[in-house]
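Q: need coordinates for the below:
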Amino acid sequence: MASTKNFHSLDHVACTSVSMDTLRAVLAASDVAAAHASDRYALAHEAGTPIPAPTESDYRAVRRYDTADPEPKTLFHSKRPAPLPVVAVFENLAKRVPTFDAATGLVAAVLMLRFQRASGLPLTTAMLHRLYLACLVVAAKAHHDAVAKNSAIAKLSGVSTSELNRLEAELLRALDFRCLVTAEQVEAAVLLLTEPDSPCALTLTCSDDASPLSVCSESPEPETAQADSAPSLPDAALLQRFM
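A: The predicted structure follows:
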């Protein structure tokens, strides 16, 4: 697969935002938050007071929800939780797909937050990996001139091409085809997921004229963000920043 040139011009904010350490911290925080959401659903289900599916969300992502299900089921739910952290999904693909670099990985994380906002559903362990895979595909297509075919990505991911196509289409509908992400939105997502109490996380704006995120071949290494605490994913008010 040939490498691609950048779709957007480089800007300072994007270059200083992108590092593999930052992406690992963001995905680790997402794993922890998803595990907590899954535990919350499981405890409520065991107590006989299941958490209801959202009824007033912008997009109806729930495909099934009955008394046998601990949580509402979407197209992104797997039959069983993946045994590996979500960063393993990225690292496995990044070795073989040139457009799946750290910048694209962070764009995909923002798209996950947009899906959470649109669907009204917390991201759980059972849905995180397949959702992030779809977000990677959409992020690459939105921010690169040329990308690998879905058939190649599906083969590397262990899903069928038709299934990956379905996941991509479902995500695009949920996002209302709003797939472009700015560098400022990436910075806000990094802070909200890894340093949710940071004052900067609450003051970063996501204006329409913000510089688009661009993919950098080399970028300065910022201090590694840590995800030692057990964060919850942002609430609806904060998620509005990413829409």
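Q: CA only for contacts and neighbour counts going forward, please
A: Noted.
Q: for the top helix by length along the chain, list every residue counted as buried.
A: Counting by DSSP state H, the longest helix found in the chain is helix 20-46. Within helix 20-46, the residues scored as buried using 16 or more other CA atoms under 10 Å are 20-38, 40-42, 45.
Q: how close does Ala102 get to Pro72?
A: As judged by CA to CA, to the nearest Å, Ala102 and Pro72 stand 31 Å apart.
Q: quick one more, to check against the first:
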Amino acid sequence: MAKLETSNVMPKVVTFLSSLLEKVSRSNDANRRLDSQKISVFHGLSRPTISIQTYLERIFKYADCSPSCFVVAYIYLDRFAQRQPSLPINSYNVHRLLITSIMVSAKFMDDIYYNNAYYAKVGGISTGELNFLEVDFLFGLSFHLNVTPDTFHTYCSYLQREMLLESPLSLATSLKLQCCFNDDDSSPTHQKQQKQLAV
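A: I've put the predicted structure just below:
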């Protein structure tokens, strides 16, 4: 897929994703003692000092990936969380998950993208670490990278609706990052949700 034309203006999706991930991370941090959570290769020893919003803005500024890559990266994070329920997104792993998911998304979506060494520099980690994270992330997704136009549209509609509502997501039923969409785009649940979003 060709790159969308970008500008110096920060896309709204970047701002919203940072807000969304901040809420999810805080919620999962607060519930760490209640849930049985595993430590993964994505976990840092301490919380990064850079905020999620600043981190995402840095990636957008220097990685030069299309805005659609952020939506696909969000889809990947959602799939990863569903497949790895014992590894919820929190403040100790969200930064590494972000740089990895965006890099994988750019490789899959954009015609032109930087190598791992460049993304590692943007993300503030070593190339060796990012290489390792990429492999672990791909296996965590079971290499399910394809995003159909229907799935992309559904997630965009969902994000747009949340932005318009400007309200936090309900985390009562799930403390992971999930859109509550089925991976099977042809499922009745998906079709029903898509009709609701289109109204």
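Q: got a TM-score for the two of them?
A: The pair, once superposed, lands on a TM-score of 0.75 when counted by TM-score structural alignment, normalised by the length of the second structure; 176 aligned residues with a CA RMSD of 2.9 Å.
Q: and the next helix or strand past the longest helix of the first structure?
A: Going down the chain from helix 20-46 of the first structure, the next helix or strand is strand 62-64, by DSSP states H and E.
Q: quick one: that following strand aligns where in the second structure?
A: Under TM-score structural alignment, strand 62-64 of the first structure has no counterpart anywhere in the second structure.
Q: which helices and strands does that strand pack with?
A: Packing partners of strand 62-64 of the first structure (3 or more CA pairs under 8 Å, 6 or more residues apart in numbering; DSSP states H and E): strand 73-74.
Q: tell me, the helix or strand just after the strand it packs on lands on which residues of the second structure?
A: Sequence-wise, the next helix or strand downstream of strand 73-74 of the first structure (DSSP H and E) is helix 86-94. With TM-score structural alignment applied, helix 86-94 of the first structure matches the range 52-60 in the second structure.
Q: mean shift of the matching stretch relative to the first structure?
A: Once the two are superposed, stretch 52-60 of the second structure sits an average of 1.9 Å from its aligned residues in the first structure (mean CA distance after the TM-score superposition for the first structure).
Q: distance between that stretch and the chain's centre?
A: 12 Å (CA atoms, centre = their mean, to the nearest Å).
Q: which parts of it are buried?
A: Those would be 52-53, 55-57, 59-60, for stretch 52-60 of the second structure by 16+ other CA under 10 Å.
Q: and if you look at stretch 233-242 of the first structure?
A: For stretch 233-242 of the first structure, by 16+ other CA under 10 Å, it's 233-234, 238-239, 241-242.
Q: residues contacting the residue nearest the centre of the second structure?
A: Note on the second structure: the residue nearest the mean C-alpha position is Tyr74, at 3.0 Å, using CA atoms, centre = their mean. Going by CA atoms under 8 Å, 6 or more residues apart in numbering, Tyr74 of the second structure touches 17, 101.
Q: please apply the same query to the one 4 residues further on.
A: Shown here is Asp78 of the second structure, whose contacts under the criterion CA under 8 Å, 6+ apart are 177-179.
Q: ditto for Glu170 of the first structure
A: Leu75.
Q: residue in the second structure matching it?
A: Checking TM-score structural alignment: Glu170 of the first structure goes with Asp136.
Q: ok, back up a step: which of the contacts of Asp78 of the second structure does the first structure keep?
A: On the basis of both residues aligned by TM-score structural alignment, their matches' CA atoms under 8 Å, nothing of the contacts of Asp78 of the second structure survives in the first structure.
Q: just these now: which is nearest Ser157 of the second structure?
A: Cys179 (11.2 Å; CA to CA).
Q: skipping adjacent residues, who's closest to the closest one in space?
A: Asp78 (6.9 Å; CA to CA, 6 or more residues apart in numbering).
Q: tell me the counterpart of that neighbour in the first structure.
A: That one, Asp78 of the second structure, aligns with Leu113 by TM-score structural alignment.
Q: now that match: which helix or strand?
A: Using DSSP H and E, Leu113 of the first structure falls in helix 102-119.
Q: name the surrounding residues that touch the following helix or strand past that helix.
A: As assigned by DSSP H and E, the chain's next helix or strand after helix 102-119 of the first structure is helix 125-143. Helix 125-143 of the first structure is contacted from outside by 6-8, 31, 34-35, 37-38, 74, 76-82, 86, 89-90, 99-100, 104-105, 107-109, 111-112, 147, 150, 164, 167-168, 171-172, 179-180, 213-215, using CA under 8 Å, 6+ apart.
Q: what range does helix 125-143 of the first structure cover in the second structure?
A: By TM-score structural alignment, helix 125-143 of the first structure lines up with residues 91-109 in the second structure.
Q: mean deviation of the strand or helix carrying the match of Glu170 of the first structure from the first structure?
A: In the assignment (DSSP H and E), Asp136 of the second structure maps to helix 127-140. Compared with the first structure after fitting, helix 127-140 of the second structure deviates on average by 0.5 Å (mean CA distance after the TM-score superposition for the first structure).
Q: list the buried residues in that helix.
A: Those buried within helix 127-140 of the second structure under the rule 16+ other CA under 10 Å are 127, 130, 133-134, 136-138, 140.
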